[in-house]
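S.K.: Sequence first, then the predicted structure:
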Amino acid sequence: MSPTEKRAVLGLALIFAFRMLGLFLILPVFSVLAGGLEGAKPELIGLAIGAYGFTQALLQIPLGLWSDRIGRKTVIAVGLCLFAAGSVVAASAASIYQVIVGRVLQGSGAIAAAVMALVADLTREEHRTKAMAAIGVSIGLSFGVSMIAGPMLGHWLGLAGLFWTTAGLALLGLVLLAALVPNPIQTRFHRDAEVQPTRFGKVLTDPQLLRLDFGILSLHAILTATFVALPMALRAHLPTFQHSYFYLPAMAAAVVLMVPLVIAAEKRQKMKAVFLLGIALIILAEVGLAHFYEELYGIALSLVVFFTGFNLLEALLPSLISKLAPVDLKGTALGVYSTCQFFGAFLGGALGGVLSGRFGLEAVFWFAAGAACLWLLLALGMTPPRPVKSLLIPVALADPQRAASLAYSLRRLPGVIEVVVVPDERLAYLKVEEKHLDLGRLEALLRRFTEEPETTLAEN
């Protein structure tokens, strides 16, 4: 990457990480700390935990489309201001209802789609994969940090202090946006990173993609519901600040266990088997929590299993979307997928609160186990994905007829599964099987068709 690209990716990754950290910080402690708020009861505590997901799911695609019109940085800045405002409302709250309003306002700062589009604007095609991966890593790190920092900060600063911290993180994001992220020379549409509203039907009628959408909805519903009940179960054994010491080794052990499974899925082409194993681990963990939530060692073992399954599935689901989505609809598929993810967080918080209030903590864990069982049944019908990768190739072709001829010729190459050539964007989108692809023949074909002597291949 060029220095400008590195600076842009660093700035946007930090902005995304700070925002997600602000959302996740309360997850491991809110149900414990919210008891002192006026009107607090389990149903409303659960709703407050998941409320951000409703507005996030509702607004992330519209705000992404809006960024095409008024500018990416403008939408990101507005979103960060809304997030900061929601944090201030929640930090100033005396009642649980005001916290819910604050959380809803936090979620309305839905900048995910605009950030991804800006990443695409500011990076060349051959570096797009690395840039998107940096954003993904920042999200994973923010979740891990929140599990460890949330209980400590909650103990030192209280619930209001946690929300003031999230407001500060949002304002820091504004500073990074101004200081690190350059203005794009040109803002244009990117099929690999943005939604095409006119083609939702293609994505929403694909059984394979719908299974994955249901999967991410279930996974985040399970996560949020679990953390409605889990902090309460831990409080019976440990003071709040010590929850951090409990989560840290559990997450570290889960990462060690997860890595070889990801390698087996991607490198040894065991994707479906490992994916089903991840769901089974979630079921096992939730059943363990339902049976042993009153025993500290039972919680510890169940959490290691849970985090292993959760981290594994969080890594595999986006990879599966990329493999199974039509090559020119990856951005649209990811937009629907992200919407389902945030709606799942809302459902998990709301249902977890209701179940906890009416039937106790055990019912929440059984609900999560049941949701994972349903997901496993649906996932059994998933077609094992082929070991494909996407290529994004700049092609200097403005003539639609030449573009159509190039697409026809590319489809005939061994190892090429899908091809879409878009002359207006001067890009070719390919899905290929690397082991059967002859890069020499591909590059020779491109040189014959394009006006430029060299064509750079870019993985995406």
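M.R.: Yes, it's here. Residues are numbered from 1 along each chain as shown.
S.K.: Only C-alpha atoms from now on, for both contacts and neighbour counts.
M.R.: Noted.
S.K.: Pull the residues that contact stretch 386-395.
M.R.: 125-126, 266, 269, 322-323, 327, 423, 426-434, 446, 450, 455-460 (CA atoms under 8 Å, 6 or more residues apart in numbering).
S.K.: out of these, which are inside helices?
M.R.: 266, 322-323, 446 (DSSP state H).
S.K.: Type out the ChimeraX command that picks the buried ones from the residues you listed.
M.R.: One line in ChimeraX is enough to select the buried ones among the ones in helices among the contacts of stretch 386-395; burial here means 16 or more other CA atoms under 10 Å:
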select :322,323,446
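S.K.: Just the closest of the ones in helices among the contacts of stretch 386-395 to S138, please.
M.R.: S322 (19.1 Å; CA to CA).
S.K.: Could you find the closest non-adjacent residue to that closest one?
M.R.: K330 (6.3 Å; CA to CA, 6 or more residues apart in numbering).
S.K.: And for A363?
M.R.: Per CA to CA, 6+ apart, closest to A363 is L355, 6.0 Å.
S.K.: Tell me how many other residues crowd the one you found.
M.R.: Using other CA atoms under 10 Å, the number of residues around L355 comes to 23.
S.K.: host element of it?
M.R.: helix 330-359 (DSSP states H and E).
S.K.: Which of the residues in that helix are classified as buried?
M.R.: 330-357.
S.K.: got a list of what L347 touches?
M.R.: 50, 221.
S.K.: cool, and L169?
M.R.: Contacts of L169 by CA under 8 Å, 6+ apart are 18-19, 22.
S.K.: so can I have a markdown table of those residues showing neighbour count?
M.R.: Below are these laid out as a markdown table (neighbours: other CA atoms under 10 Å):
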| residue | neighbour count |
| --- | --- |
| F18 | 22 |
| R19 | 29 |
| G22 | 28 |
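S.K.: now, which of those residues lie within helices?
M.R.: Using DSSP H, these in helices are 18-19, 22.
S.K.: about what we covered before: from the chain's centre, how far out does the helix holding L355 sit?
M.R.: The chain centre lies 12 Å from the centre of helix 330-359; the measure is CA atoms, centre = their mean, to the nearest Å.
S.K.: Check which element follows that helix along the chain.
M.R.: Heading C-terminal from helix 330-359 (DSSP H and E), you reach helix 361-379.
S.K.: tell me what that next one is packed against?
M.R.: With contacts defined as 3 or more CA pairs under 8 Å, 6 or more residues apart in numbering; DSSP states H and E, the packing partners of helix 361-379 are helix 207-235, helix 271-292, helix 330-359.
S.K.: second one coming, line it up with the first:
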Amino acid sequence: MKSDKSKRQFTFGMTPLERRSILSLIGIYSLRMLGLFLILPVFSLYAHDLQGATPALIGLALGAYGITQALLQIPFGLLSDRIGRKPIITAGLILFALGSVVAAMANTITGVIIGRALQGSGAIAAAIMALVADLTREEQRTKAMALIGLSIGASFAIALGVGPVLNRWIGVPGLFWMTAVLAMLAIAVLHLGVPQVTIPRHHLDVEPTPKQFLRILGDSQIMRLALGIFMLHVLLTATFVVLPISLRDESGLDPVYHGYIYLPVLIVSILTMVPFIILAEKKHHMKEVFIGAVITLGLAEITWIYFHASLTATVIALWLFFSAFNLLEATLPSLVSKQSPAGSKGTAMGVYSTCQFLGAFVGGWSGGAVYGHFSFTGAFTFCAGIVGVWLYFAATMKPPQYLRSHILAVGKIDPEEAQHLAKRLTEIAGVADAVVVAEEGVAYLKVDDEQLDQTALDQLSANKTG
């Protein structure tokens, strides 16, 4: 009996090594994202005093990390397959720390832009995800990725609440110095807490594969979702170029108290989105919830167009904005996972993440430029226009199939047998697509849980691994 219990725990729960690995990698990811997010609610207030500052350059400085992240994330991830995860992650964190130091010491807006771009050049997200896959079993990988996703959301919430408070004590240069220290702490966590991987493996469910890019770029449904995350981060960055200034100058709220607005509103918005996540995922109303969230973003921006001088209206719009933003930030990756072909999830997510960082860059630069020419009303109108374009693409997308990704260990197998096994897998009820990768010894499946013949799948798996 004890043996059976241990076996079940090993199968369905994480091993101590997996827990240590995931907690350490969550620490690294959280420290880095906290450093990026801390300046979001305060930078546009600080940057006006920098030499050479204009609204467009302030926005560019806020979003500059996005362009280098977008350009280097996939190459860094692929390079980690060749020279190892830890060297790439260490180099990325050093670049991030150096960028933070450059931004902290800069007294010109150009210097801050260079520092922010250098921060973004430490593009380690793909390498960290690959390391997660290296250190976890297939059946625990989804759980591990979800925990990292939650840590990013927590970092965002903490940064919005704590950033304005820390800004009062140490200023924006101090926040950049703090970010550099956090990066150094992340390096320590990497080498002291994360187990060593002797031979990195490529994982199709996590990492991009160059030969699959054309397939993903030609998939209109996945590209609509990539456009969605692009526009969502255009809206986030453009809004936060303008909103802190509007809160101070139009609503009359001292920047010291901004954090007391952001954090409670963000917490309430997270509670607000939970029923809609359930409605989308469990009740299969994903498209309706998705479109509703996009419309809600538009309502928030329209409220700011006409009532940005009212503190009450600004707070209500902020609640609408955060509720929709968090809902979309949670559902978009889920939609990409559902829509991506079996064995192509890593490539689809690579394209998705690249568009996300490009959105931060475009949003910062364009939001600042529009604000510089047309003030608050023009900036919020620009954001509402972005929502209008997005709404068209969201409304015309196909309702998603409710398929989930599933990884099946098949053991050692030759390429010819892999093709035969893939055909047998697709003949099982509920298996919509299957790709068997002989080198990895796994099969990547897309399955419909409501129709899946789990018994047949288990039997076939047992025959292959037995």
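M.R.: That came in fine, so what should we check first? None of the values given here were measured: they were computed from a predicted structure.
S.K.: Any chance you could compute the TM-score here?
M.R.: The TM-score (TM-score structural alignment, normalised by the length of structure 1) is 0.97; 451 aligned residues with a CA RMSD of 0.9 Å.
S.K.: that older thread, tell me the residue in structure 2 aligned with the residue nearest to A363 of structure 1.
M.R.: Counting by TM-score structural alignment, L355 of structure 1 lines up with V370 in structure 2.
S.K.: Next: A77 of structure 1.
M.R.: Match for A77 of structure 1 (TM-score structural alignment): T90.
S.K.: That match: what secondary structure?
M.R.: helix (DSSP: H, G, I helix; E, B strand; the rest coil).
S.K.: how much space between it and E18 of structure 2?
M.R.: 21 Å (CA to CA, to the nearest Å).
S.K.: what do you get for D254 of structure 2?
M.R.: From D254 of structure 2 over to E18 of structure 2 (counting by CA to CA), the distance is 46 Å.
S.K.: Neighbour count: those two, which is higher?
M.R.: E18 (20 against 11).
S.K.: Nearest spatial neighbour of that one, chain-adjacent residues omitted?
M.R.: E18 of structure 2 sits nearest to T136 (CA to CA, 6+ apart), 5.8 Å away.
S.K.: Counterpart of that neighbour over in structure 1?
M.R.: Checking TM-score structural alignment: T136 of structure 2 goes with T123.
S.K.: What is the neighbour count of the counterpart of A280 of structure 2 in structure 1?
M.R.: Matched to structure 1 by TM-score structural alignment, A280 of structure 2 sits across from A265. Neighbour count for A265 of structure 1, taken as other CA under 10 Å: 19.
S.K.: Next one: A265 of structure 1 relative to T332 of structure 1, how far apart?
M.R.: 25 Å.
S.K.: swap in L212 of structure 1?
M.R.: Counting by CA to CA - L212 of structure 1 and T332 of structure 1 are separated by 14 Å.
S.K.: Please apply the same query to P239 of structure 1.
M.R.: 45 Å.
S.K.: Stretch 146-164 of structure 1 corresponds to what range in structure 2?
M.R.: The aligned range for stretch 146-164 of structure 1 is 159-177, by TM-score structural alignment.
S.K.: Look up the closest residue to V435 of structure 2, ignoring the ones flanking it.
M.R.: Y444 (5.1 Å).
S.K.: so how many other residues sit close to the aligned residue in structure 1 for R424 of structure 2?
M.R.: Matched by TM-score structural alignment, R424 of structure 2 corresponds to S409 in structure 1. For S409 of structure 1, the count of nearby residues is 15 (other CA under 10 Å).
S.K.: The residue nearest to S409 of structure 1 when sequence neighbours are not counted and A134 of structure 1: what is the separation?
M.R.: In space, S409 of structure 1 comes closest to L445 once its chain neighbours are excluded; the distance is 8.0 Å by CA to CA, 6+ apart. Distance, L445 of structure 1 to A134 of structure 1, by CA to CA: 32 Å.
S.K.: who's in contact with the residue positioned nearest the centre of structure 1?
M.R.: In structure 1, the centroid-proximal residue (CA atoms, centre = their mean) is S338; its distance is 6.3 Å. In this structure, S338 of structure 1 makes contact with A57, judged by CA under 8 Å, 6+ apart.
S.K.: same question, V88 of structure 1
M.R.: Residues near V88 of structure 1 by CA under 8 Å, 6+ apart: 102, 163-164, 167.
S.K.: corresponding residue for it in structure 2?
M.R.: Checking TM-score structural alignment: V88 of structure 1 goes with V101.
S.K.: So its match versus A130 of structure 2, what's the distance?
M.R.: The value you get for V101 of structure 2 to A130 of structure 2, if CA to CA is used, is 28 Å.
S.K.: how close does Q98 of structure 1 get to Q186 of structure 1?
M.R.: Q98 of structure 1 is 41 Å from Q186 of structure 1, by CA to CA.
S.K.: again with V88 of structure 1
M.R.: From V88 of structure 1 to Q186 of structure 1 the distance is 35 Å (CA to CA).
S.K.: can you check F275 of structure 1 too?
M.R.: Counting by CA to CA, the gap from F275 of structure 1 to Q186 of structure 1 is 39 Å.
S.K.: repeat for A113 of structure 1
M.R.: A113 of structure 1 is 17 Å from Q186 of structure 1, by CA to CA.
S.K.: Tell me which of these two has more neighbours.
M.R.: A113 (28 against 8).
S.K.: Could you count how many residues lie near the nearest residue to that one once chain neighbours are set aside?
M.R.: Closest residue in space to A113 of structure 1, ignoring its immediate chain neighbours: G64 at 4.7 Å, by CA to CA, 6+ apart. Other residues lying near G64 of structure 1 total 26 when counted by other CA under 10 Å.
S.K.: swap in the one 4 residues further on?
M.R.: One way to gauge burial is a neighbour count; for D68 of structure 1, by other CA under 10 Å, it gives 17.
S.K.: and what of G292 of structure 2?
M.R.: For G292 of structure 2, using other CA under 10 Å, the count is 17.
S.K.: Can you find the partner of it in structure 1?
M.R.: So G292 of structure 2 corresponds to L277, using TM-score structural alignment.
S.K.: Would you quantify the distance from its match to R211 of structure 1?
M.R.: Distance from L277 of structure 1 to R211 of structure 1, by CA to CA: 16 Å.
S.K.: Then I263 of structure 1?
M.R.: Counting by CA to CA - I263 of structure 1 and R211 of structure 1 are separated by 23 Å.
S.K.: Between the two, which is the more surrounded one?
M.R.: Between I263 of structure 1 and R211, R211 has the larger neighbour count (other CA under 10 Å), namely 17 against 14.
S.K.: Am I right that the more buried one is in contact with L380?
M.R.: No. At 9.9 Å, R211 of structure 1 does not count as touching L380 under the criterion of CA atoms under 8 Å.
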